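In: What would the 3D arrangement of this be:
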Amino acid sequence: MNGREVLAAVRADEVLKAIPVVVFTTSAVDADVLGSYSAHANAYVTKPINLDAFERVVGEIHRFYSEIAALPLPGAV
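Out: Sure thing, here's the model as predicted:
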């Protein structure tokens, strides 16, 4: 199963569909960005090549979804 298939399965599942999905990929191709958002990804992030930048971006994504964003309670959606 590739990432797009996983995203489609998550969005089709009543229990999982409210989980934020961040597409984290090496691709910066416009068609991939559009395809991900069309499939209801919450964010699309191109992986940095540099390890320090990679760790910083992962930390920022984690911080956003764990400390900043308000997420629905499990089962609320």
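In: C-alpha only now, for contacts and for neighbours.
Out: Will do.
In: Spatially central residue in the chain, please.
Out: V22 (0.8 Å; Cα atoms, centre = their mean).
In: which ones are touching that residue?
Out: Applying Cα atoms under 8 Å, 6 or more residues apart in numbering to V22 gives the contacts A41, N42, A43, Y44, V45.
In: so what's it closest to, chain neighbours aside?
Out: Sequence neighbours aside, A43 is the residue nearest to V22 in space, at 4.7 Å (criterion: Cα to Cα, 6 or more residues apart in numbering).
In: separation between E55 and A41?
Out: Here the criterion is Cα to Cα, to the nearest Å. By it, E55 lies 21 Å from A41.
In: Could you check how many residues crowd around R56?
Out: Residues near R56, counting by other Cα atoms under 10 Å, number 13.
In: Give me the three-state assignment for it.
Out: For R56, the secondary structure call by DSSP: H, G, I helix; E, B strand; the rest coil comes out as helix.
In: ok, which stretches of this structure are helices?
Out: For the chain, applying DSSP state H gives helices covering 3-12, 30-38, 51-63.
In: Here is a second sequence; please produce its structure as well for comparison:
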Amino acid sequence: MSPPINDAITILLIEPNPGDARLFSESFADANVASEIHAAADGETALDFVYQRNEHADSPRPDMILLDFRLPDVDGADILSELKAEPALRSIPVIVMTSSASEADIARSYDLHANAYVRKPIEPDEFVELGRSFEDFWLTFVRFPADRTCSSY
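Out: All right, here's what the predicted structure looks like:
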């Protein structure tokens, strides 16, 4: 079962563009999405956050990950593959959010077990609509196991 709707969920946003990261965070706030958003600008920082190591040893485990495939160091597809291969992490929904409309990128995302593939908004109003859409679907309708560390599915 998912957390009660009034509880904030922890989202890790893996986004190299600081402007897009800011727009995304602001759009969730504008849409009144109960979330705590942590941003990582590169793959190494994201992996440190997820594995709770180095300067992120006290970071919370994310309830959801929004992943841009185009990162400056570690390829987003490699991060997705690693997350879905790790039993303790594979239950975290990973939504690939990128500007690419490439059919190859879409197919690769799902081959690597992404939970969804979303085109990144262009206009600020589209970011707010995306935030509302995430709340409507991922936070209202989708159900997760009570034990989020479960690796049996």
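In: Quick check on the contacts of V22 of the first structure: which are buried?
Out: Neighbour counting by 16 or more other Cα atoms under 10 Å classes A41, Y44, V45 among the contacts of V22 of the first structure as buried.
In: Please tell me I have it right and A8 of the first structure contacts A39.
Out: Yes - using Cα atoms under 8 Å, A8 of the first structure is in contact with A39, at 6.6 Å.
In: elements contacting the helix ranked longest in the second structure?
Out: For the second structure, the helix reaching the highest residue count under DSSP H is reported as helix 18-30. Where contact means 3 or more Cα pairs under 8 Å, 6 or more residues apart in numbering; DSSP states H and E, helix 18-30 of the second structure is packed against strand 35-40, helix 124-134.
In: mind running it again at 6 Å?
Out: Judged by 3 or more Cα pairs under 6 Å, 6 or more residues apart in numbering; DSSP states H and E, helix 18-30 of the second structure is in contact with helix 124-134.
In: Where in the first structure does the helix it packs on align, residue-wise?
Out: Alignment of helix 124-134 of the second structure against the first structure: residues 51-61, by TM-score structural alignment.
In: again with stretch 84-91 of the second structure
Out: Counting by TM-score structural alignment, stretch 84-91 of the second structure lines up with residues 11-18 of the first structure.
In: Now tell me what touches the matching stretch from outside.
Out: For stretch 11-18 of the first structure, the surrounding residues in contact (Cα atoms under 6 Å, 6 or more residues apart in numbering) are V10.
In: Quick one: end-to-end distance for it.
Out: This stretch, stretch 11-18 of the first structure, spans 8 Å end to end (Cα to Cα).
In: Buried residues, it. List them.
Out: By neighbour count on 16+ other Cα under 10 Å, the buried set for stretch 11-18 of the first structure is R11, K17, A18.
In: just those residues now: which is nearest M1 of the first structure?
Out: Taking Cα to Cα as the measure, M1 of the first structure lies nearest R11 of the buried residues of stretch 11-18 of the first structure, at 14.7 Å.
In: Fine by me, thanks again.
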